[in-house]
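Asks: Got a sequence here, can you model it:
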Amino acid sequence: MRERWPLTLRGTGALALAVIALFVAQRAAIPELLYFGVLMLTLVLCAAASALVVRATGEVVRSAAPEVVEVGGLAEVQLSVRVSTALPTLPGRWSDALPAGLDGRADGAFPASASTLRRTGASVRLRYEVRGAVRGIHPVGPLRVSTTDPFGLIRRRFAVGAASAVTVAPTIVELAPLPSSTGEAGGTRQSSALQLGQGADNLVARPYAPGDSMRRIHWRATAHRDTLMVRQEEQESSPAATVVLDRALSRWSPAAAEGPGRDRAFETAVSVCVSAVARLVHEGYTVDVIDSDGELLADPVDGGEDAEARGLAASFATLRARPDGPSRRIVPASASALVGPVVVVTGRLDPDDLLALRAAAPRSPLAVLLTVADDDAARNVRSATGWHATALAPGGDVARAWDDATRPEDARVGA
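Replies: Sure, this is the predicted structure:
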């Protein structure tokens, strides 16, 4: 009720005094009270007219640091506000509209503003903190300002600027390094000799062979070895890894297809996926992220590019489950030929799925299967598939599940 009532406490008091003064002046025939009542009533009416006729406008520039906040992470939202109004205003309050996907308190005191008829209004700096609650791209705003007329009698409420988008990405959990045996099987950055003009410019020398161009002679190596040497380039190549995120709706709750944050199990799976990508990229792998039907979910992430891994997480802010394909595969058919690390993240599994997984187990020394579900089939996945497998409850400890699936003593079951 108070929000709808346009008068402030002072304005309400002035209106009450005007009514009482007019009533008493009429009954008691006191001219002074009549003048006072008319004056107070006129003052309130003029203030109301100014609020209706003189509109305040403005603009706001809103920024968040960091630009992308993870679920559970904090971001500081900064606002630069400029208000244009013909009449000066008294100090008031401001509030920024926050969606359900962000938690925080976005309100505070708004300073008084002068008339901008003759000069441009000064910029007002505001800030507040938000916590990412639900994955997605969430609109923040518009900014709403509540202030009063110069006499403090009438509330003036107006919106400033439009809404801005804040991206909430899935949480990247820091995972333990891969076991050393994985690196010995191709899990470290490797080098291969290639023809001139390919790869990175890491030059090595080799003996001259008939047909080599004279422009490729390595004079320093020739002088050192007393035999004609030519330059040969060596290319650094990153080993490949694959992360599969099974988005088939049959593995998840129907709510997972409606939008981010609707299915807790699917949200955990997305976090597992981006966390695994971040770990593999950090260790030098170039990572392909694909769906269970083989579709690329993002461009390959180059090894060592941690910023690209965070960019991948941001691109997954709106990822959701999809209808099942005809094959209902958990792992693409090409996965069995992969020799680099393979990480598969899926949900509910039935007995037929477990049999299919055994047949599709890759030749990779690190074939990890993480199921996010709370049913018995998920609990039995380790002994039924032949993968380095473990189950994770929705909202469970991702780092612990990763440790459980990748620890060196876990021999591939059934191999």
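Asks: From now on I want contacts and neighbour counts done on CA atoms only, so please keep to that.
Replies: Noted.
Asks: contacting residues for R310?
Replies: By C-alpha atoms under 8 Å, 6 or more residues apart in numbering, the contact set of R310 is A278.
Asks: And V381, by the same measure?
Replies: Residues in contact with V381 (C-alpha under 8 Å, 6+ apart) are 354, 371, 389-391.
Asks: all helices for the stretch 151-300 of the chain, in order.
Replies: 180-182, 219-225, 264-282 (DSSP state H, counting those that start in this stretch).
Asks: burial count for T89?
Replies: T89 has 20 neighbours, counted by other C-alpha atoms under 10 Å.
Asks: Quick check: it touching S146?
Replies: No. T89 is beyond contact range of S146, at 10.0 Å (criterion: C-alpha atoms under 8 Å).
Asks: if we can go back for a sec, quickly compare the helices of the stretch 151-300 of the chain and say which is most buried.
Replies: helix 264-282 (a mean of 26; mean count of other C-alpha atoms under 10 Å).
Asks: Please name every helix or strand in contact with that one.
Replies: Using 3 or more C-alpha pairs under 8 Å, 6 or more residues apart in numbering; DSSP states H and E, the elements in contact with helix 264-282 are strand 240-245, strand 286-291, helix 306-315, strand 342-346, strand 367-372.
Asks: R220 and G197: what is the separation?
Replies: For R220, the distance to G197 equals 20 Å [C-alpha to C-alpha, to the nearest Å].
Asks: Let's see this one next, to set against the first:
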Amino acid sequence: MASTRGKMRLGPTEAGRVLLLGTVFFGLAAQLVPAFGVVSALVVVMLTVLIVGFILRPRIAMTAHLPDHVVAGQDTQFRYTIRNVARVPAYDLSLRFADLPAAIEHVAGPDPIGRLAPGESTEVVATMRARRRGKHPVPLPICESSFPFNLLRFSSVRKDREALTVLPVFYRLRLHLSRLTAESRHGLSGSAGQAEVSPEYAGNRPFLPGDSPRRIDTRAWARLSVPATKQYHNDSDSHVGLVLDTRIGADGKRPGADEIPELEAAVSLSASIAFTIQRHCLIDWLLAGPELHEFATWPRTMRVDRVHEALATVEAAESYDLNRMTDALLSRFHRISQVIFVLLRSDKTYSDLLDLAVAARCHCTSYLVVASDLEGPRHDAVRTGPWTLIPVGTAEDILAGRVGPL
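Replies: Predicted coordinates for the structure are as follows:
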């Protein structure tokens, strides 16, 4: 949310440009043919517009109500509260979206405001569309008035910007996952596939939005003076780690292109997997390229949002070395039951990591984004040692949602 009062800016409308050109034309013509009366009338009109428009220029306080995040490719509504802080009414107000980032498109709205009395507020809605994932700075729109006669624009401008998180495209997949849990691997009791069975107290953590009020520890709250939530280990929860390959070679980058389709498809597939498994599994961490994002302290209902937010800012890398993270990942493999890999190509970088996960008794599933120029069968699973590599489809198929059962 952002609130602003801007500086005045003056500019002609289309009708104003015509009138100014007409004034210049008649002024030049008056040098040859007596037309002083016409020129004087045009000058008087422009002076009247300038004086009246300056007196009634908009003095507006604007507050933006942007969503926490939006999904790439979908239309969303931006809401703005406009309040007239002047002592005189404001007429013929409209919002103009200038300097928007290339990833944000203004689709429609808002409707013009005919009159806004002193101290009066109103809310307007604009429809916007985010073209690409990421975090994009969105400037406040310019509030301008063309009163009177729609010849000049008197506007209120401020350079404030607010960051908007655009999530990658995701959808529900027809996905089959093993119901093997971390506890059942080690011989502990628990019925897989059933939630909230035999919860075991694990400690407290600060209360977060989305937590159930029933799990507030009142004693800890009284002791710490801040709300605290009880945490439980659940025998039936399957703990999952996501691994995303972000390596794009020099040949994968297209000159002048803002996006790399293969990477966008891998990110979209990862987001779709997280969205699909959220009811059955707890996503503990995401390894996106060399960056490790952890979600174990977040409540179940918020983990998929955190995963999507992390995926929104994933960048391509030409290469990286995961050997330095082996020890950290190995300790995490022993605390989860499944690891899901989304790969752009299969080679030693991730095959070694897969072997480590299998050695830690994790159930591993690997999905491959198929190159568009690959010849031959694309959807046959390939058995490589103790794990299976499943080709999903081309980048175009994944981004369009044309993914079959996995």
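Asks: what's the TM-score here?
Replies: Once the chains are overlaid, their TM-score stands at 0.66 when taken by TM-score structural alignment, normalised by the length of structure 2; 352 aligned residues with a C-alpha RMSD of 4.7 Å.
Asks: circling back: so which of the helices and strands packed on helix 264-282 of structure 1 is nearest S180 of structure 1?
Replies: Proximity of those to S180 of structure 1 was assessed by C-alpha to C-alpha; the nearest stretch is strand 367-372, lying at 14.7 Å.
Asks: dump the residue contacts of the equivalent of V157 of structure 2 over in structure 1.
Replies: Taking TM-score structural alignment for the superposition, V157 of structure 2 sits opposite A159 in structure 1. The contact partners of A159 of structure 1, taken as C-alpha under 8 Å, 6+ apart, are 57, 142-145.
Asks: Mind doing that once more with 10 Å?
Replies: Contacts were defined as C-alpha atoms under 10 Å, 6 or more residues apart in numbering; by that measure A159 of structure 1 touches 56-60, 94-96, 141-146.
Asks: Export the helices and strands packed on helix 264-282 of structure 1 as TSV, with columns for distance to T268 of structure 1.
Replies: Putting those into TSV (distance: least, C-alpha to C-alpha, whole Å) gives the following:
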stretch	distance to T268 of structure 1
strand 240-245	11
strand 286-291	16
helix 306-315	13
strand 342-346	10
strand 367-372	7
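Asks: closest one to A16 of structure 1 among the ones you listed?
Replies: Nearest of these to A16 of structure 1, taken as C-alpha to C-alpha: helix 306-315 at 56.7 Å.
Asks: now the closest one: which residue numbers in structure 2?
Replies: Across structure 2, the stretch matching helix 306-315 of structure 1 (TM-score structural alignment) is residues 301-310.
Asks: so which of the helices and strands packed on helix 264-282 of structure 1 comes closest to Y35 of structure 1?
Replies: helix 306-315 (66.9 Å).
Asks: Could you list the buried residues of that closest one?
Replies: For helix 306-315 of structure 1, burial by neighbour count (16 or more other C-alpha atoms under 10 Å) applies to 306, 308-310, 312-315.
Asks: and which of these is nearest Q26 of structure 1?
Replies: The closest of these to Q26 of structure 1 turns out to be A314 (C-alpha to C-alpha; 71.3 Å).
Asks: And for the residue lying closest to the closest one once chain neighbours are set aside, the neighbour number?
Replies: Closest residue to A314 of structure 1 apart from its sequence neighbours, by C-alpha to C-alpha, 6 or more residues apart in numbering: A169 at 4.9 Å. Using other C-alpha under 10 Å, A169 of structure 1 is surrounded by 31 other residues.
Asks: Appreciated, that's everything.
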